[in-house]
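In: give me a 3D structure for the following:
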Amino acid sequence: MDLQSLRNEKKVIGTKQAIRALKENKAKVVFIAQDAEKHVTKHVEELSKQNNVDIIYVDFMEELGRSCNIQVGAAIVAVLK
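Out: Have a look, this model is predicted:
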């Protein structure tokens, strides 16, 4: 999965939503912006690894937000099953 396909996928944007999706076993893939602050992304990374959910790293929050068709940057996006 890549950033281009992200636009058409069912997804949740943001840390809290991604954590909820991971805890409920609804996340298929998690995108994490590498320029996001570590205290924001650390918990999602840990949960993803515990649940064997693939993590795709993106260079910039702005790039991830644009791929989701929003006007602001996004630290974390979870693609739903």
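In: C-alpha only now, for contacts and for neighbours.
Out: Fine.
In: so who does the residue lying closest to Asp54 once chain neighbours are set aside touch?
Out: Nearest in space to Asp54, with sequence neighbours left out and distances taken as CA to CA, 6 or more residues apart in numbering, is Val29 at 5.0 Å. Counting by CA atoms under 8 Å, 6 or more residues apart in numbering, Val29 makes contact with Val53, Asp54, Ile55, Ile56, Ala78, Val79, Leu80.
In: in the strand or helix carrying the third one, what's buried?
Out: Element membership for Ile55 (DSSP states H and E) is strand 54-58. For strand 54-58, a neighbour-count test (16 or more other CA atoms under 10 Å) marks Ile55, Val58 as buried.
In: next, the structure of the following sequence, for comparison with the previous one:
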Amino acid sequence: MLDEALKKSKNRTVGVKQTLRALEKESLLRVYVAKDAESHVVRPILEQCRNKGIQVQEVQNMIELGKACGIEVGAAVAALLSE
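Out: Modelled structure (predicted):
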């Protein structure tokens, strides 16, 4: 289940590359990962989140995550940025 914070936030990343960049800058509050995303794609993000203590929330599928981010395609990963 997706919370409203991601849907309403303007400060977010969408996609693996943007989320990895934000992880390097340590500017994330929470990461959202689609359950149907390929594991080799999301594994580096999950490992960094675990190491840095960032909360990860699973989303049912990539389509739902994409819609929550306001895009018309699926998204494997999205994240809320800190202010």
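In: so what number do they get for TM-score?
Out: The TM-score (TM-score structural alignment, normalised by the length of structure 1) is 0.93; 80 aligned residues with a CA RMSD of 0.9 Å.
In: sorry, back to before: for the next helix or strand after the strand holding Ile55 of structure 1, name the packing helices and strands.
Out: Under the assignment DSSP H and E, the closest C-terminal helix or strand after strand 54-58 of structure 1 is helix 61-67. Applying 3 or more CA pairs under 8 Å, 6 or more residues apart in numbering; DSSP states H and E, one finds that helix 61-67 of structure 1 contacts helix 3-6, strand 27-33.
In: please identify the most buried of the ones you listed.
Out: Across the helices and strands packed on helix 61-67 of structure 1, the average number of neighbours (mean count of other CA atoms under 10 Å) peaks for strand 27-33, which reaches a mean of 23.
In: so which strand or helix has the spatially most central residue of structure 2?
Out: With distances taken as CA atoms, centre = their mean, Ala78 lies nearest the centre of structure 2, 2.3 Å away. Element membership for Ala78 of structure 2 (DSSP H and E) is strand 77-81.
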